[in-house]
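> here you go, sequence then predicted model.
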Amino acid sequence: MNNLIRIALLGLVMLVGSVQAADPLVISQGADRATPIAVVPFGWQGGSVLPEDMSQIIGNDLRNSGYFEPIPRQNMISLPTQASEVIYRDWKALGAQYVLVGNIVPNGGRLQIQYALFNVNTEQQVMTGNVGGGTDQLRDMAHHIADQSFEKLTGVKGAFSTRLLYVTAERMGANNTRYTLQRSDYDGARAVTLLQSREPILSPSFAPDGRRIAYVSFEQRRPRIFVQHIDTGRREQVTNFEGLNGAPAWSPDGSRLAFVLSKDGNPEIYV
């Protein structure tokens, strides 16, 4: 037995020695600061003030990614709205690596936005595009431009147009909590209440078409899965089994719904 212990200890010492002798981990490169980018206030050819500041939204989107740091507006030397107005030396002086400019034009009751992205170091245009929509879609169009810019500069698809589903719980008093199912932009803006209940709401999930959601509601004092149409608010109860009814998940084409039931005793996945 003593010999076995000695052999085990000797093996442990050899293992520790081999670990200590291993090559150290060396970090050779990394991004210690976000890339400076100038998102210039977009030009506006209309009369009234627009309800949303598109360039501010785009700048916030890019900053939230962690990859970019927008140049403060008060530091901008010039405010170009199109390619011919971009003076590269102005942006080189500020240390900006990229400049995004845009122009908003009224067009038959709608808005047409033209935008362009420039590389300051190479003094070249790297992207141009246009998008149209109503005044109530300014934030959507801003997120779209941020998505396009982010993908062009990083090679990664942008996610700023993503919508969130979440549940808030507000304590109204003893044994009285209000649960609210809400949808919002990825940054929490434009929050819309889809359902309120005195009972818990769990596991909200978007259908691939973005027009329906599935969730678990305890409004019948037991967990039940519902599907709700966002535009109309129409609800359909999908399950009504004893035991667990939970974890709804849509198929990629949105035609089917998978969920977990324990109606036969053990939790199992059904479609």
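In hand now; what should we look at? Residues are numbered from 1 along each chain as shown.
> contacts, neighbours, all on C-alpha from now
Noted.
> tell me which helix or strand residue 226 sits in.
Take DSSP states H and E as the rule and residue 226 turns out to sit in strand 224-229.
> and the contacts of that strand?
211-218, 234-241, 245-246, 248 (CA atoms under 8 Å, 6 or more residues apart in numbering).
> redo that, cut-off 7 Å
211-218, 234-240, 245-246 (CA atoms under 7 Å, 6 or more residues apart in numbering).
> which is the next helix or strand following the longest helix along the chain?
Secondary structure of the chain per DSSP state H: the longest helix is helix 2-20. Remark: after helix 2-20, the chain's next helix or strand is strand 35-39, criterion DSSP H and E.
> list the contacts of that next one.
Here strand 35-39 has contacts from 55, 59, 67-71, 95-101, using CA under 7 Å, 6+ apart.
> contacts only, for the closest residue to residue 147 other than its chain neighbours.
Of all residues not flanking residue 147 in the chain, residue 158 sits nearest, at 4.2 Å (CA to CA, 6 or more residues apart in numbering). When contacts are counted by CA under 7 Å, 6+ apart, residue 158 is found next to 147, 148, 150, 151.
> the helix or strand harbouring the second one packs against which elements?
Going back to what we said before, that points to residue 148. Assigned by DSSP H and E, residue 148 belongs to helix 138-154. Contacts defined by 3 or more CA pairs under 7 Å, 6 or more residues apart in numbering; DSSP states H and E place helix 138-154 against helix 54-64.
> second one coming, line it up with the first:
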Amino acid sequence: MRISSQYAWRALVATWLTAACTIAHAQTPLTVDITGVGSNRYPIAVSTFKGTAPTDIVAVVKADLSNSGRFNQIDTGGATVGVDDSVDLGTWRAKGANAFVSGTITPAGNGNFQVSFRLYDAVNGQPLGGLALTSSQANLRLTAHKIADYIYQKLLGDRGVFATRLSYVLHNGPNYQLQISDSDGQDARVALNSREPIISPAWSPDGTKVAYVSFEKRKPVVYIHDLPSGRRAVLANERGNNSAPSWSPDGSKLAVALSRDGNTQIYQVNANAGGLKRLSRSGAIDTEPQYSPDGKWIYFTSDRGGGPQIYKMPAGGESEGGAQRVTFKGSYNVSPRISPDGKLLAFIARQGGGFKLSVQDMSTGDVTALTDTSHDESPSFAANGKYILYATQSGGRKVLAAVSVDGQTRQILQVRGGEVREPSWGPFMQ
């Protein structure tokens, strides 16, 4: 094996998994520590909503906005303002708020709640809209995330990702769990239990399935796990290693890395496990495939040039146009991820003996290191392309982190008594 780093190696590691049949609640949610904030934060005042619910909706909304690094919370002094109450926007403007939010929570029968809110432009003294959302008790946090998404988009012009989900692996003692959580790491649920490591989880485009690598058959095998039902099926169980699954944008097929014919190469397989087709053709190691957002290209890591670099080939394979090298700065670049708009390439670069999350501008080729850590791996873009989730080390422990694509906002996500790794940020939920 000529690609010798932990990043290429983890895609080929053999692990033994024991699958859970249903998703169960996890005992230890992630906690978020903000380590940096962006400049030009938007000052906003979110009032206490009238009415009550088992979940503190306002607290979730405020935390979402603050954790994004794009908002500055103006103290409301505990003021309670209902959605139909008159609002003196001049008062809030004088307190430094550019925007103000009021809301009301009312019972809606059958254990449900109606959550209504209104967003105001305090500078220009006018309403900016709002929503009335009916929610079960179990989905109140999701409702709060949707409110935060609405505010984020109205005020900043970009779609929010608070209502999306994360997947990651929690390692606690001899146990490993594939967990699915809210975007803030809360309300975590266990999709998979194991006594051995779990690697390479990847979300389907519709957010209902996760593909991953297991070793239940005494070798690496790729499975697809249906989250609502807990059922799973084998996707790739060829001779040798089966690893690194990546979904096509339409969800109809996946790219995988297989060693069935010798060196690890990139293959395509239908989501129903049929139609296996070899895509890359080299005498080197080709691994870590990722589809471009438009589905026309597959980016991958290869050492065909002597050291690990990132290449791309047509989604139909090298026979349709050959492979092109993409990264040229630095001698070691792996784990490609393309932003949803196709403008940025995120990857792990070896710098000064460490491994750092970096981004390359696809139009200029300029490369920027985004982190101040040195054990980064497994980058994953948020669905809006504004943040990147990745695994790293902090204080000697394995943690997850998120950074804005401009490098201004950084967060550390960690679990007490456990280490987290192998993150993947889920898609927008329809």
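Perfect, thanks for sending it. It should be emphasised that the depicted structure is a prediction, and the values quoted were computed from it without experimental measurement.
> still on that earlier bit, quick check: angle from the helix holding residue 148 of the first structure to helix 54-64?
When axes from the mean of the first three to the mean of the last three CA atoms, to 10 degrees is applied, the directions of helix 138-154 of the first structure and helix 54-64 differ by 50 degrees.
> mind listing residues that contact the helix or strand just after helix 138-154 of the first structure?
Next in sequence after helix 138-154 of the first structure, counting helices and strands by DSSP H and E, comes strand 163-173. With CA under 7 Å, 6+ apart as the test, strand 163-173 of the first structure has contacts from 177, 178, 179, 180, 181, 182, 183, 184, 185, 186, 201, 204.
> again with stretch 110-126 of the second structure
83, 89-90, 92-93, 97-108, 127-137.
> in the second structure, what range does the helix holding residue 148 of the first structure match?
Per the alignment by TM-score structural alignment, helix 138-154 of the first structure matches residues 140-156 in the second structure.
> so the residue opposite residue 235 of the first structure in the second structure once aligned versus residue 192 of the second structure, what's the distance?
Correspondence of residue 235 of the first structure to the second structure, assessed by TM-score structural alignment: residue 232. Relative to residue 192 of the second structure, residue 232 of the second structure is positioned 11 Å away (CA to CA, to the nearest Å).
> the more surrounded of these two?
residue 192 (22 against 17; other CA atoms under 10 Å).
> which residue packs closest to the aligned partner of that one in the first structure, ignoring adjacent ones?
Using TM-score structural alignment, the partner of residue 192 of the second structure in the first structure is residue 195. Excluding the flanking residues, the one nearest residue 195 of the first structure by CA to CA, 6+ apart is residue 181, at 5.1 Å.
> so what's the equivalent of residue 64 of the second structure over in the first structure up against?
Under the alignment defined by TM-score structural alignment, residue 64 of the second structure is paired with residue 61 of the first structure. By CA under 7 Å, 6+ apart, the contact list for residue 61 of the first structure reads 146, 160.
> burial count for residue 265 of the first structure?
Residue 265 of the first structure: 10 surrounding residues under other CA under 10 Å.
> in three-state terms, label it for me.
Put simply, residue 265 of the first structure is coil when judged by DSSP: H, G, I helix; E, B strand; the rest coil.
> can you tell me how far whatever residue of the second structure lines up with it is from residue 286 of the second structure?
Taking TM-score structural alignment, the alignment pairs residue 265 of the first structure with residue 262 from the second structure. From residue 262 of the second structure across to residue 286 of the second structure, the span is 11 Å (CA to CA).
> same thing with residue 348 of the second structure?
From residue 348 of the second structure to residue 286 of the second structure the distance is 16 Å (CA to CA).
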